[in-house]
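Asker: The sequence isn't on hand, but the structure is:
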């Protein structure tokens, strides 16, 4: 029997967090090796594990996978969270790409210069409430189902709940205009595997802080 997947990244969210979310939602236990030194990173390079000299990297099913999207595709397909046919996969891809765009804005907000933080936060809230959340609210209304593609949650739903919670960390009332997304959030947070992931002591990581940035800079030799 194959061992647990092993995740190679920093002890923080970044691009690995969606991978943690998807594995946890699928009920898959995993191990992590946190990169803290330049030497760890150079060893991975020397061993030719990092195809494009980048992390995240996930060791799974005898493979060493890199590139976040490829890793997520594999996990979603393996655990039947990627739709039943080509049409459903295309829909999932659309919904995931939308949340990825918004998530990217939220993820880098902590890097904003102090004088631009408020402006950038306003842009995040504007994009979330005017461009992205209305789409998912409409989808839930039109299909009349508990999840984006029907009565069974998929990778798209996992990434959406991750994004909603990230957005609420920035602005606690950001979902006030979206009752169906509020109900969706409650349903997803009650899924047993997700509920477990949201408990204290789980592998879920807190919002990035200065320590996370400093570690990444040290590992990558950034100044």
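Answerer: Sure thing, it's come through. What you see is a predicted model; the values in this text were computed from it and never measured. Numbering: from 1, shown residues only.

Asker: use CA for all of it now, contacts and neighbours both
Answerer: Will do.

Asker: residues in contact with the spatially most central residue of the chain?
Answerer: Residue closest to the mean C-alpha point of the chain, counted by Cα atoms, centre = their mean, is residue 18 at 2.2 Å. If you count contacts by Cα atoms under 8 Å, 6 or more residues apart in numbering, residue 18 has them with 72, 159, 162.

Asker: one more time with 7 Å
Answerer: Shown in contact with residue 18 (Cα atoms under 7 Å, 6 or more residues apart in numbering): residue 159.

Asker: Tell me how far it lies from residue 98.
Answerer: 14 Å (Cα to Cα, to the nearest Å).

Asker: Equivalent analysis for residue 57, please.
Answerer: According to Cα to Cα, residue 57 stands 23 Å off from residue 98.

Asker: Neighbour count for the two, which is higher?
Answerer: residue 57 (23 against 19; other Cα atoms under 10 Å).

Asker: what about the nearest residue to that one once chain neighbours are set aside, distance to residue 40?
Answerer: Setting aside the residues directly before and after it, residue 57 is nearest to residue 66 in space (Cα to Cα, 6 or more residues apart in numbering), at 4.6 Å. Computed as Cα to Cα, the residue 66 to residue 40 distance reads 16 Å.

Asker: structure B:
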């Protein structure tokens, strides 16, 4: 029996968080190794970058490659090429929004109000309407093929991140709000959302400072 996947990253959200979500949605238990151990693993980083996931005898880097592998391995990637194309479109869109949300804590205090306005505007006019329309058009519980997929996982993750910054951001999207409730209650996802899980919290100022120092980001 294969061992648990090993995840190498700093102790925070960042690009590893979606990978955590994907593995949690698949019901996979993992081991975490934080940045300190990478001193001995640096030679295994293909592009000298994290996240890195050790799984099935491979040491994978590049977030999308890792997510694609996990989704394919755990039957979260649709039943055929057409469904995969739809999933990819939804996923790429939500990853664009996720990127804005992920970088929000790193903005200077005087920039945050403006950045939040950008996030809310794009979420409510560009991204969330797409998912709302998809749910309305096919009238099913999931975004693609009426089956739980990586699209559902990644859209839920992004919705919850957006709600941390603006709690009523779904007020104009009733179908998406109901979708959030359904996906949140899938047993593997529900477990991941409980206190004490391996889900990481919103970055606080102390953690942001530590990450900036770790990656030599300008203060």
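Answerer: Received, thanks. Being a predicted model, the structure only gives us computed values, none of them experimental.

Asker: Residue 66 and residue 40 of structure 1: who's more crowded?
Answerer: Shown here are residue 66 of structure 1 and residue 40; by other Cα under 10 Å, residue 66 has more neighbours (20 against 14).

Asker: need the contact list for that one.
Answerer: 50, 51, 55, 56, 57, 58.

Asker: Can you tell me what the residue nearest to residue 57 of structure 1 aligns to in structure 2?
Answerer: Residue pairing (TM-score structural alignment): residue 66 of structure 1 is matched to residue 61 of structure 2.

Asker: what do you get for residue 192 of structure 1?
Answerer: By TM-score structural alignment, residue 192 of structure 1 lines up with residue 187.

Asker: What's the local residue count around its match?
Answerer: 13.

Asker: What's the first helix or strand after the helix or strand harbouring residue 64 of structure 2?
Answerer: For residue 64 of structure 2, the host element (DSSP states H and E) is helix 63-73. The helix or strand immediately downstream of helix 63-73 of structure 2 is helix 81-103, counting by DSSP H and E.

Asker: Now do the buried residues in that following helix.
Answerer: 83-84, 86-88, 90-91, 93-95, 97-98, 100-102 (16 or more other Cα atoms under 10 Å).

Asker: got the angle between that helix and helix 63-73?
Answerer: In terms of direction (axes from the mean of the first three to the mean of the last three Cα atoms, to 10 degrees), helix 81-103 of structure 2 departs from helix 63-73 by 140 degrees.

Asker: mean deviation (superposed) between helix 81-103 of structure 2 and structure 1, please.
Answerer: Its aligned residues in structure 1 lie a mean 0.6 Å from helix 81-103 of structure 2 after superposition (mean Cα distance after the TM-score superposition for structure 1).

Asker: Over which residues of structure 1 does the next helix or strand after that helix lie when aligned?
Answerer: Counting by DSSP H and E, the next helix or strand C-terminal to helix 81-103 of structure 2 is helix 109-122. Mapped onto structure 1 using TM-score structural alignment, helix 109-122 of structure 2 spans residues 114-127.

Asker: Going along the chain, name the strands of structure 1.
Answerer: 6-9, 31-34, 57-60, 63-66 (DSSP state E).

Asker: Dump the ones you listed to JSON lines, plus distance to residue 167 of structure 1.
Answerer: JSON lines is the format used below for those (distance: least, Cα to Cα, whole Å):
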{"stretch": "strand 6-9", "distance to residue 167 of structure 1": "23"}
{"stretch": "strand 31-34", "distance to residue 167 of structure 1": "26"}
{"stretch": "strand 57-60", "distance to residue 167 of structure 1": "26"}
{"stretch": "strand 63-66", "distance to residue 167 of structure 1": "27"}
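
Asker: I figured residue 84 of structure 2 hits residue 72, correct?
Answerer: No - counting by Cα atoms under 7 Å, residue 84 of structure 2 stays clear of residue 72, with 9.9 Å between them.

Asker: After alignment, which residue of structure 1 pairs with residue 137 of structure 2?
Answerer: So, by TM-score structural alignment, residue 137 of structure 2 is matched to residue 142.
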